[in-house]
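Chemist: Based on what follows, work out the 3D shape:
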Amino acid sequence: MLPWERRYRLVVALGDVVATGVAVAGAAVFSTPPESWQTVLFATVTAAALLTALVPAWDHRILGQGAEEFHRLGRALLIAAVLLAFGAVATGVGELRGWIFVVLPGAAVLCLLQRYVLRKLLHRRRAVGQCMLPVVAAGHPEALRDLIARTRRESHLGWQIRAVCTAGSSGDGADVEQIDSVPVVGDLDEVARSAREDAYRAVMISADRYWTRSRLQWLSWELEGTATEMVVAPVLMDIAGPRVHVSEVLGMPLLRLSEPVLTGPRLFVKFTVDRVGALLLLLLLSPLLFLIAVVIKADSAGPVFYRQRRVGHNGRVFTMLKFRTMVTGADRSTLGEEVTDEGAGPLFKSRRDPRMTRIGSLLRGYSMDELPQLFNVLLGDMSLVGPRPPLPNEAESYEPEMHRRFLVRPGMTGLWQVSGRSDLSWAESVRLDLRYVENWSLTLDGMILWKTVRAVVTKEGAY
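Modeler: Have a look, this model is predicted:
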């Protein structure tokens, strides 16, 4: 474990203990606590801390990334609540049971908040190259380039490939090579030596025909006793989450890939959340929508709404609503040479489009022009979360694999929105849409909705 990992784990653990103590003390102040609530405070904090350590929710390998950290924390506090309730029954303090099931959910909220804040602080440091996990990667050059690009793009995860090993290379310094500015330090059979000598945090194995079952097993043996983890990147890199299952068959581990779950109870929940959420948001935002409509009408001549044909679920064309942000007839006008197309692929985007109205740039900057799409969600043409709805002429140019984005309803927000929007390359935008379809889950939708708030406030990639 690296020194910064120890410090981060200690801060997280202390934060959890303090948050639990604050929840118990707060409940004692604002409600009627059981007798000897100081003893209850000690028992609750101790039980929560022990269960959090045993689950373990303080494992340095899960802190600062992914949903597993929050899953383990929730599981630990739930078990603690059940054990304390049984303890209350056993000691005859019956009124403690209801109190515990109020206090620990409050503690869970406080713990989640403090962990989220710490995670954001960690991600900020990683964005400038600090608190990174040094990694040596080994595999085919093309697969290594993809891995290097992914780790640089997703710097918040902390993986930093500092060296690579690939077939036909030399690590003696006589024939120094690089892959995307990362030095090649040896051949594939020198991975373990490089990991031991330079104390890498992880060895990341990418696709190459060199990696047979016996060679991977031997490498794992060679890394035993070191602080270096072995991570194997599967060939199907964009398929993860609930679709991936590991099981043992015939004495060997097999990676099972299930079909995307696009029907059933979870889809019904998504359908319900979309309709109810859209209706509540329309009611809540109705004063703002009316104000925007008035300002658009006063700012320039023309309709309040802009209607555009888009391709949705199963390739069905529908009319998408937006607040008008350009002068009337802008979609039929031609642009001069002074305007540069800054969009990705077939999409036209310009930061200084002369067709934009005065209020239009403000509406686009904060994505308020997209609020009328709530009516599309209410009608069932769109979802709150999903792939970006393409134009018909754009969809006609799609490669076969890109048609998989039509398996789900398009969304007002999605992975593309929380990952940079118009700043993304065309290939990256398509990859994110396909990744959403392949790995859709209610948890992923919740995460995207949460991140959308930050993306809208910071106006990242919006123009």
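Chemist: Could you use CA atoms for every contact and neighbour count after this?
Modeler: OK.
Chemist: can you give me the strands for the chain?
Modeler: Along the chain, counting by DSSP state E, strands occupy 133-138, 159-165, 178-179, 182-186, 202-205, 229-232, 244-249, 252-257, 305-311, 317-323, 383-385, 411-413.
Chemist: Isn't Gly345 up against Leu424?
Modeler: No. Assessed by Cα atoms under 8 Å, Gly345 is found out of contact with Leu424, at 10.1 Å.
Chemist: Please identify which of the strands of the chain is closest to Gly264.
Modeler: strand 383-385 (16.4 Å; Cα to Cα).
Chemist: Contacts made by that closest one with the rest, please.
Modeler: Strand 383-385 is contacted from outside by 271, 274, 278, 374, 377, 409-414, 445, 448-449, using Cα atoms under 8 Å, 6 or more residues apart in numbering.
Chemist: can you list those in TSV and add distance to Val128?
Modeler: Shown next, in TSV, are the contacts of strand 383-385 (distance: Cα to Cα, whole Å):
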residue	distance to Val128
Phe271	40
Asp274	38
Ala278	38
Leu374	38
Val377	39
Arg409	37
Pro410	34
Gly411	32
Met412	31
Thr413	28
Gly414	26
Asp445	28
Ile448	24
Leu449	26
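Chemist: Gly345 and Leu424: which has the busier surroundings?
Modeler: The neighbour count for Gly345 versus Leu424, taken as other Cα atoms under 10 Å, is higher for Leu424 (17 against 11).
Chemist: relative to its centroid, which residue of the protein is most remote?
Modeler: No residue in the chain sits farther from the centre than Gly92, which is 45.6 Å out by Cα atoms, centre = their mean.
Chemist: any idea how far it is from Phe86?
Modeler: Distance of Gly92 to Phe86, given as Cα to Cα, to the nearest Å: 10 Å.
Chemist: For ChimeraX, write a command that selects the buried ones of the contacts of strand 383-385.
Modeler: Buried members of these, defined by 16 or more other Cα atoms under 10 Å, are picked up in ChimeraX with:
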select :271,274,278,374,377,409,410,411,412,413,414,445,448,449
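Chemist: Here is a second sequence; please produce its structure as well for comparison:
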Amino acid sequence: MRSDGSPSRVRRRRRGKPAWYAPAAVAVDVIGAAVPVYAAFRLFDEAHAVYYAAAVSVAWVLVRAARTRYTWRALGERGHAQPLLRDGMVLVALLTMVRAATGEDSPCHLVPAALVVCLAFTAACQTLTNRHLQARRRDGRGVRRALVIGETAALNGLVNRLSRRTDHEFVVVGVCPIGDDTPNLIAPVAGRLAQRLPAHLSDDSAPVLAAVRGLEVDLVFVVSGPTMAAERLRRLSWALHEDGCPLVVVPGLTEVVQRRVTVATLAGLTTLHVTPPARGAALLAKGVLDRVGAAVLLVLFAPVFAVVGIAVRMDSPGAVLHRQIRVGHQGRHFTLAKFRTMVADAEQLKQELAKTNEHDGLMFKMRRDPRTTRVGRVLRRFSLDELPQLVNVVRGHMSLVGPRPPLPEEVAQYDEVELRRLGVKPGLTGLWQVSGRSDLSWDETVALDLHYVDNWSPVVDLNILSRTLRAVVEGNGAY
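Modeler: Here you go, the predicted structure:
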């Protein structure tokens, strides 16, 4: 019972995630570890292959369980390569210690080799369950009901942001604004909090707990601000936690990934330390890998260059390559080369087609641009027209991964926020290219580019490069 005599709802329903996620994850890990280990030991005619396979599979499941990979909160969520690799390293270390303690003389190189297959099985299972969960969430299933508390302006911003995205698990079922202003939201007002600091705990807790219970809320978001901070926020957390309801405080910091944020306590205050984006050695390594990778790709794609060049020349009159002035890192201009996909006088015709622009921002895009040639449509569909930009990467004008290189006339209209896109070198591929390309709105394009500028790392670049092949094959937004 709570101090006010009302019942405490300590346990809340876990909504939405299918019950088969946990057994499926365990089964995949068992099979993924046992089968390759057994096959490796049998290949080398080792005795007791079955026992080795069983021991490794049990150890793998125990490592994953100890690192909370089978918890309800983790199952089905987007997996990352780093935690999975760390799990594999823990397993190898554990098996090495067991081998040393027992005096086992089996070939130690067989297990790490077999674990490559095991990690692939686990990664595939994570990907499939995540796609299944994302599909459920797009249909309004597999979500958690949330109540949002805060000042009206901040509350509007958070709720609108959550409603525009489907890559999270929350649906806002009600809001509790602070003060008398009415939020401009579809979510109903489930209660109101006074603008001033309440004299009694119940002044805040009563309307909030009534909303939590009436709407069957799973979690409460509080947008921190001048009227909801320090002692008032602390008191509200007491009431919610006594009722068994989790609390999430939103500090107003946006588009900063978790690895850049550390939490610390200073003089009783909870502080967030935000590290700057990767610089120094990471930036140097990015430049080296860009140039070496682009040089290797130029050699590998040399036959493709020849075939595409001949096709462009035979399809329509004009140069094989189309050159444009683009804006790069810190506003530096450079000449970008692409295979020509349009008629020779495309730039002149652009002025006549200006009114038919189908993009809502500064870029000019048309799904059925009459200037595009027959070969050009094929090249754009599979992004083959971008291949000559590998030369720009080798010369240091561009990176393999980065924002789209803009035109000077676009940059001339940038505001202060949009200019932030020029904080890194433009890329041959990037978040824009793997997230929908021309199907994205201008605001979405800018948001993706700024997210990359603020949070890039070598791991992020590798992830984007791995997603690029799929984006090219699917061709979404390629026109």
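Chemist: Please say which position in the second structure the residue farthest from the centre of the first structure maps to.
Modeler: Aligned against the second structure by TM-score structural alignment, Gly92 of the first structure finds its counterpart in Gly103.
Chemist: do the same with Ala81 of the first structure
Modeler: Checking TM-score structural alignment: Ala81 of the first structure goes with Val92.
Chemist: and if you look at Ile161 of the first structure?
Modeler: Using TM-score structural alignment as the criterion, Ile161 of the first structure maps onto Val172 of the second structure.
Chemist: Looking at the alignment, what corresponds to Leu51 of the first structure in the second structure?
Modeler: In the second structure, the residue paired with Leu51 of the first structure according to TM-score structural alignment is Val63.
Chemist: OK, contacts around that match?
Modeler: Going by Cα under 8 Å, 6+ apart, Val63 of the second structure touches Asp87, Val90, Leu91.
Chemist: Of those residues, which ones are shared with the first structure?
Modeler: Compared against the first structure with both residues aligned by TM-score structural alignment, their matches' Cα atoms under 8 Å, the contacts of Val63 of the second structure retain Asp87, Val90, Leu91.
Chemist: Name the nearest residue to the second one, ignoring sequence neighbours.
Modeler: Right, the one you point to is Val90 of the second structure. Of all residues not flanking Val90 of the second structure in the chain, Val63 sits nearest, at 7.3 Å (Cα to Cα, 6 or more residues apart in numbering).
Chemist: so how far is Leu94 of the second structure from the one you found?
Modeler: According to Cα to Cα, Val63 of the second structure and Leu94 of the second structure sit 9 Å apart.
Chemist: Over to Leu321 of the second structure?
Modeler: 56 Å.
Chemist: Pro246 of the second structure now?
Modeler: To Leu94 of the second structure, Pro246 of the second structure is 35 Å away according to Cα to Cα.
Chemist: His451 of the second structure now?
Modeler: Here the criterion is Cα to Cα. By it, His451 of the second structure lies 38 Å from Leu94 of the second structure.
Chemist: ok, now Leu400 of the second structure?
Modeler: Distance, Leu400 of the second structure to Leu94 of the second structure, by Cα to Cα: 38 Å.
Chemist: neighbour-wise, which of those two wins?
Modeler: More crowded of Leu400 of the second structure and Leu94, by other Cα under 10 Å: Leu400, with 26 against 15.
Chemist: when you align them, which residue in the first structure goes with the more buried one?
Modeler: In the first structure, Leu400 of the second structure lands on Leu384 (TM-score structural alignment).
Chemist: list the buried ones in the top helix by length along the first structure?
Modeler: If you go by DSSP state H, the first structure has its longest helix at helix 265-299. Using 16+ other Cα under 10 Å as the test for burial, helix 265-299 of the first structure gives 267, 270-271, 274-275, 277-279, 282, 289, 292-293, 296.
Chemist: Ok, stretch 333-344 of the first structure next?
Modeler: Neighbour-count burial for stretch 333-344 of the first structure flags Gly343, Ala344 (criterion: 16+ other Cα under 10 Å).
Chemist: Same question for stretch 70-84 of the first structure.
Modeler: The neighbour-count check on stretch 70-84 of the first structure (16+ other Cα under 10 Å) flags Phe70, Arg72, Leu73, Gly74, Arg75, Ala76, Leu77, Leu78, Ile79, Ala80, Ala81, Leu84 as buried.
Chemist: so what's the spatially closest residue to the fifth one that is not a sequence neighbour up against?
Modeler: So that's Arg75 of the first structure. Sequence neighbours aside, Val55 is the residue nearest to Arg75 of the first structure in space, at 7.8 Å (criterion: Cα to Cα, 6+ apart). Taking Cα under 8 Å, 6+ apart, we find Val55 of the first structure in contact with Arg72, Arg75, Ala76.
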